[in-house]
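J.: Sequence isn't available, so here's the structure alone:
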């Protein structure tokens, strides 16, 4: 495969998943330039994340699978993504319904996953089988962790009485799931598929349920319903 083909193959899964979750917004899609900005921020996070991970591995080592999975890999990556979404979009006027948190968190997560995929492709080469495997596992994994992050950010913003609790959930639950994902791959190196298949199935089921729940809680649902009633 030539350079352009490899690049397109590495980018396609992230863009496809972003489009999927973007279009799942039932009531008011987000400004595309803002989604693109968050996606680019996710891309830009990869290099500092790699630098910090290498520093931590030199300081504390990466031999302990639990430490690597939950702190050096999952913990650091999800914290950086959460930090960007919280500081750039949480108070933004465009974040005006619970599902918006999902869109923006997924955009950052898939920006991160896309550059990771590109670096992997150029470092290791890419085949149809490896492309499919990475689309089903690390790329979709980042998207699903982003849905979880965004879902609880949406709850935090629109349930102010429990804002602190849901903000903590928006950070620590993605870390927990991301860490578990990495831990399975590290510990079950030879038979990981038997653990990863039910893990990803459960994660997808929970994700789709959260997508529906976030849409159902949109304040725009009532407004649109009233408009349709008047028109009818």
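T.: That came in fine, so what should we check first? This is a predicted model, so every value here is computed, not measured.

J.: okay, CA-based contacts and neighbour counts for the rest of this
T.: Fine.

J.: State the distance from the most centrally placed residue in the chain to residue 85.
T.: Residue closest to the average C-alpha location in the chain (C-alpha atoms, centre = their mean): residue 146, at 2.5 Å. Distance, residue 146 to residue 85, by C-alpha to C-alpha, to the nearest Å: 10 Å.

J.: who touches both of these two?
T.: 105, 108 (C-alpha atoms under 8 Å, 6 or more residues apart in numbering).

J.: picking that back up, which neighbouring elements make contact with whichever strand or helix holds the residue nearest to the centre of the chain?
T.: If you go by DSSP states H and E, residue 146 is part of helix 140-158. In terms of contacts (3 or more C-alpha pairs under 8 Å, 6 or more residues apart in numbering; DSSP states H and E), helix 140-158 is packed against helix 3-23, helix 98-124, helix 163-187, helix 193-216.

J.: For it, what is the distance to the chain centroid?
T.: 7 Å (C-alpha atoms, centre = their mean, to the nearest Å).

J.: which residues touch that helix?
T.: Against helix 140-158 from outside (C-alpha under 8 Å, 6+ apart): 14, 17-18, 82, 90, 97-110, 113, 162-167, 169-171, 173-174, 177-178, 200, 203-204, 207, 210-211, 214.

J.: Pull out the buried members of those residues.
T.: 14, 17-18, 82, 90, 97-110, 113, 163, 166-167, 169-171, 173-174, 177-178, 200, 203, 207, 210-211, 214 (16 or more other C-alpha atoms under 10 Å).

J.: Give me the distance between residue 81 and residue 110.
T.: Distance from residue 81 to residue 110, by C-alpha to C-alpha: 10 Å.

J.: which neighbours do those two share?
T.: residue 42.

J.: For residue 72, find the nearest of the helices and strands packed on helix 140-158.
T.: helix 163-187 (9.2 Å; C-alpha to C-alpha).

J.: What are the contacting residues of the closest one?
T.: Against helix 163-187 from outside (C-alpha under 8 Å, 6+ apart): 65-66, 69-71, 73-75, 78-79, 82, 141-142, 145-146, 148-153, 155-157, 192, 195-196, 199.

J.: Check it against this one:
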């Protein structure tokens, strides 16, 4: 690693305090809202299902929850999103989105009951649930687009935020389903069957649905769209999200051969979604390589550094190099920060390419370059 040429003066934290403070306040308020919503939903579940049933159901629901979080982490490995934003996303799904769906369902039941009718279970499953639940989950992605625009660069970010929200929603929903079976039939065959269906066969169902909305909003972010474009993408993304959700609920309800429907319809859709994720992740790596190449032409990186940072194998090689140095802990931490900041720099440059400015003219870009310079000094120190 060579010392970067002097070209842009690093910007200190004090020059960014207002922006950082505003984002910190927004993150704190969002997380607080999510925590309150989760507590309220849990109290509701405990009142309906009992504390013991909710506790057992929560332990069971943790299994698919951890699995999907590991998958989301894999998707998010290239350019990790800010931890507070991800925490907000999970809490929004587990608390706010569930609360909105429960409140809407209660309102429907009250209206139908007042008119002397009975709710149509099938209509609720294929119309109400897809529209309300996907609308509530997608709203969380839209809020992140509006508030966390600095870290919302494209489809991968949209998918990561959307699937994090969906993971939280599925966790709470699984507690509800598992708790109902426990309350009605105890810890027996019915509980095992429900766990297998929801925890083994369909842990990624909600992720698949909401990822459509996240992808659409991510495309709006990639194109440099503003608040209105984000809202339009939200509405557009809700269409496939609700359709897939309805297809899942209605298909499984009507299919004579449930396993055959699952293997013949849902599995191919899931594999198609996996292919889309692989494509957008590969494109994210290509953007990093191309944009950092422009910084190499300006003297900020060597071609060898770009190769190390912009490929998975190069990153592993860089971390192995750090581990072999005299102070491996400090070197590894600095290398990890440099790789992350350089990746963010590539995406910041991608935004600039859309016509907003030129290299060195935005605070975000200068701050990242300053941090990269500082970490390079740590890496080159004896």
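T.: On my side now, so go ahead. It should be emphasised that the depicted structure is a prediction, and the values quoted were computed from it without experimental measurement.

J.: Could I get the TM-score for this pair?
T.: Once the chains are overlaid, their TM-score stands at 0.84 when taken by TM-score structural alignment, normalised by the length of the first structure; 229 aligned residues with a C-alpha RMSD of 2.8 Å.

J.: Who's the closest spatial neighbour of the residue nearest to the centre of the first structure, skipping the chain neighbours?
T.: Excluding the flanking residues, the one nearest residue 146 of the first structure by C-alpha to C-alpha, 6 or more residues apart in numbering is residue 106, at 4.5 Å.

J.: do residue 185 of the second structure as well
T.: Closest to residue 185 of the second structure by C-alpha to C-alpha, 6+ apart is residue 191, at 7.7 Å.

J.: Can you get me a residue count around the one you found?
T.: 20 (other C-alpha atoms under 10 Å).

J.: And for residue 345 of the second structure?
T.: With other C-alpha under 10 Å as criterion, residue 345 of the second structure counts 23.

J.: now do residue 98 of the second structure
T.: If we define neighbours as other C-alpha under 10 Å, then residue 98 of the second structure has 24 of them.

J.: Now distance to residue 56 of the first structure too, for the helices and strands packed on helix 140-158 of the first structure, in TSV please.
T.: Below are those laid out as TSV (distance: least, C-alpha to C-alpha, whole Å):
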stretch	distance to residue 56 of the first structure
helix 3-23	28
helix 98-124	19
helix 163-187	16
helix 193-216	27
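
J.: nearest to residue 34 of the first structure, of those?
T.: helix 98-124 (8.4 Å).

J.: residues in the second structure aligned with the closest one?
T.: Using TM-score structural alignment, the residues of the second structure aligned to helix 98-124 of the first structure are 155-181.

J.: Tell me roughly how far the matching stretch lies from the first structure on average.
T.: Superposed on the first structure, stretch 155-181 of the second structure shows a mean distance to its aligned partners of 0.9 Å (mean C-alpha distance after the TM-score superposition for the first structure).

J.: report the longest helix in the second structure, please.
T.: helix 17-49 (DSSP state H).

J.: what about the longest helix in the first structure?
T.: With DSSP H as the criterion, the first structure gives helix 32-60 as its longest helix.

J.: How much space separates residue 183 of the second structure from residue 36 of the second structure?
T.: Distance from residue 183 of the second structure to residue 36 of the second structure, by C-alpha to C-alpha: 26 Å.

J.: right, so of the helices and strands packed on helix 140-158 of the first structure, which gets closest to residue 231 of the first structure?
T.: From these, taking C-alpha to C-alpha, the stretch that ends up closest is helix 193-216, at 21.6 Å.

J.: Onto which residues of the second structure does that closest one map?
T.: Under TM-score structural alignment, the match for helix 193-216 of the first structure is residues 259-282.

J.: can you check stretch 169-181 of the first structure too?
T.: By TM-score structural alignment, stretch 169-181 of the first structure lines up with residues 236-248 in the second structure.

J.: sorry, back to before: give me the helices and strands touching the longest helix of the second structure, please.
T.: So helix 17-49 of the second structure, by 3+ C-alpha pairs under 8 Å, 6+ apart, packs with helix 51-75, helix 83-91, helix 98-114, helix 155-185.

J.: Go again with 10 Å.
T.: helix 51-75, helix 83-91, helix 98-114, helix 129-147, helix 155-185 (3 or more C-alpha pairs under 10 Å, 6 or more residues apart in numbering; DSSP states H and E).

J.: Return the residue of the second structure aligned against residue 230 of the first structure.
T.: By TM-score structural alignment, residue 230 of the first structure lines up with residue 304.

J.: State the distance from that match to residue 368 of the second structure.
T.: Remark: distance between residue 304 of the second structure and residue 368 of the second structure (C-alpha to C-alpha) = 19 Å.

J.: Looking at the two, which one has more neighbours?
T.: residue 368 (21 against 11).

J.: Settle this for me: that one is touching residue 338, isn't it.
T.: Yes. Between residue 368 of the second structure and residue 338 there is a contact under C-alpha atoms under 10 Å: 9.1 Å.

J.: my read: the match of residue 230 of the first structure touches residue 296, true?
T.: Yes. Using C-alpha under 10 Å, residue 304 of the second structure is in contact with residue 296, at 9.5 Å.

J.: if we can go back for a sec, check the mean deviation of the match of stretch 169-181 of the first structure from the first structure.
T.: With mean C-alpha distance after the TM-score superposition for the first structure, stretch 236-248 of the second structure averages 1.0 Å from its match.

J.: now that stretch, how far from the chain's geometric center?
T.: Here stretch 236-248 of the second structure is found 18 Å from its chain centre; the criterion is C-alpha atoms, centre = their mean.

J.: Nearest approach to residue 286 of the second structure belongs to which of the helices and strands packed on helix 17-49 of the second structure?
T.: Each of those has some distance to residue 286 of the second structure by C-alpha to C-alpha; the shortest is helix 155-185, at 13.0 Å.

J.: who are the neighbours of that closest one, in terms of helices and strands?
T.: helix 17-49, helix 51-75, helix 83-91, helix 98-114, helix 129-147, helix 189-195, helix 205-222, helix 267-297.

J.: the inter-axis angle of it versus helix 51-75?
T.: Helix 155-185 of the second structure and helix 51-75 are oriented at 160 degrees to each other (axes from the mean of the first three to the mean of the last three C-alpha atoms, to 10 degrees).

J.: between helix 155-185 of the second structure and helix 17-49, how many degrees?
T.: 20 degrees.

J.: What subset of the contacts of helix 163-187 of the first structure is buried?
T.: For the contacts of helix 163-187 of the first structure, buried by 16+ other C-alpha under 10 Å: 65-66, 69-71, 73-75, 78-79, 82, 141-142, 145-146, 148-153, 155-157, 196.
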